[in-house]
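**Student:** what shape does this take:
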Amino acid sequence: MNLFGGTISSLEYGLNYASLKNKTIAQNIANVDTPNYKAKDVSFKKMLSDAQNSTIEANRTDVRHFDFKIKQSTPGVFSYENYKYRSNGNGVDMDAEQASLAENTIYYNALVERISGKFNTLNTVIKGGK
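**Tutor:** Below is the predicted model of the structure:
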């Protein structure tokens, strides 16, 4: 039985995506002057497909044990390999990164507001409407 209808877990996945995207943008901004650094980005579609296709590998000590594997990479993050923004081979466009950071911050704050509203509603229900 799913007590909350999946809404809170969906919001959690959205917050995880926004957090990973924020870390990726911060890494790009930090490496704006690094020669041959390739800008990275996060794709929600790629993140979702990577999460669905992830596998873990474990050592089987008995033939009756199940085989399983997991990929140990950060899901959804990819590099722009052939993109050069500067003559030193750096692929970071500072204006685009700042715009992306502002957009992601708005998205993250909206998710936080929504999950906060869900928790406030649950709190009101628990207190009996008081």
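
**Student:** hey, let's count contacts and neighbours off CA atoms from now on
**Tutor:** OK.

**Student:** residues in contact with the residue nearest in space to the middle of the chain?
**Tutor:** Centroid check for the chain by Cα atoms, centre = their mean gives residue 17 as the closest residue, at 2.5 Å. The neighbourhood of residue 17, defined by Cα atoms under 8 Å, 6 or more residues apart in numbering, consists of 44, 47.

**Student:** following the helix or strand where it lies in sequence, what is the next regular element?
**Tutor:** Secondary structure assigned from DSSP states H and E places residue 17 in helix 7-30. For helix 7-30, the succeeding helix or strand toward the C-terminus, using DSSP H and E, is strand 40-42.

**Student:** following that next one, which helix or strand comes up?
**Tutor:** helix 44-52.

**Student:** can you list contacts of that next one?
**Tutor:** Contacting residues not belonging to helix 44-52 are listed as 17, 75-77 [Cα under 8 Å, 6+ apart].

**Student:** which helix runs longest in this structure?
**Tutor:** helix 94-126 (DSSP state H).

**Student:** what's the angle from it to helix 7-30?
**Tutor:** When axes from the mean of the first three to the mean of the last three Cα atoms, to 10 degrees is applied, the directions of helix 94-126 and helix 7-30 differ by 160 degrees.

**Student:** please give me the structure for this one as well, since I'd like to look at both together:
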Amino acid sequence: MKIFSTSISALEKGIQYSGMKHKAISQNIANVDTPNYKRKEVSPNFGQFYQDAMNAKKTDSRHHDFTGTSKQAFTINNTSHSYSHNGNNVDIDKEMSDLAENQIYYYTMIDQLSGKFQSLQNVIKGGKG
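**Tutor:** This is a model prediction of the structure:
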């Protein structure tokens, strides 16, 4: 028996994605001056995985079922370019921008999840608040 709806599961995946992205960005910022450090980023597959999960709610019998696993996500090193003479390719301005964007994304997911749980709590209490 499934306790939570697919939307709660999709929000959970979004929060996991944000957590992985935050970890990668934090490592990049911490190693901004480390020689030969190559910036890390979360695989684009995970973002697509999250979008697939968000679209998984079937509103029509012709829609495809969502079949995926969270193991599709991983962190990769970006070695495409170098910003400094020591081989490091971390751009602190980009990392700080990505961090701010990820924080907004995270708080949005948390707010939506909180709303879902608030709705469940109202149902459990019988609509009496």
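
**Student:** next, the angle helix 44-52 makes with the helix holding residue 17 of structure 1.
**Tutor:** Helix 7-30 of structure 1 runs at 110 degrees relative to helix 44-52, counting by the same axes, to 10 degrees.

**Student:** superpose on structure 2 and give me the mean offset of helix 7-30 of structure 1.
**Tutor:** Once fitted to structure 2, helix 7-30 of structure 1 is off its aligned match by 0.4 Å on average (mean Cα distance after the TM-score superposition for structure 1).

**Student:** give the buried residues for that helix.
**Tutor:** Along helix 7-30 of structure 1, these residues count as buried under the neighbour rule (16 or more other Cα atoms under 10 Å): 8, 11, 14-15, 17-18, 20-22, 24-25, 28-29.

**Student:** and if you look at stretch 105-120 of structure 1?
**Tutor:** Along stretch 105-120 of structure 1, these residues count as buried under the neighbour rule (16+ other Cα under 10 Å): 105, 108, 111-112, 115.

**Student:** sorry, back to before: pull the distance from the longest helix of structure 1 to the chain's centre.
**Tutor:** Distance of helix 94-126 of structure 1 from its chain centroid, counting by Cα atoms, centre = their mean, to the nearest Å, is 14 Å.

**Student:** so that helix corresponds to what in structure 2?
**Tutor:** Applying TM-score structural alignment, one finds that helix 94-126 of structure 1 aligns to the residue range 92-124 of structure 2.

**Student:** mean deviation of that stretch from structure 1?
**Tutor:** Relative to structure 1, and after both are superposed, stretch 92-124 of structure 2 has an average distance of 0.2 Å to its aligned residues, where the measure is mean Cα distance after the TM-score superposition for structure 1.

**Student:** ok so, going back, how about TSV for the buried residues of stretch 105-120 of structure 1, with distance to residue 51 of structure 1 added?
**Tutor:** Converted to TSV, the buried residues of stretch 105-120 of structure 1 look like this (distance: Cα to Cα, whole Å):
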residue	distance to residue 51 of structure 1
105	23
108	20
111	21
112	23
115	23
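
**Student:** re earlier: other SSEs contacting the longest helix of structure 1?
**Tutor:** Counting contacts by 3 or more Cα pairs under 8 Å, 6 or more residues apart in numbering; DSSP states H and E, the secondary-structure elements packed against helix 94-126 of structure 1 are helix 7-30.
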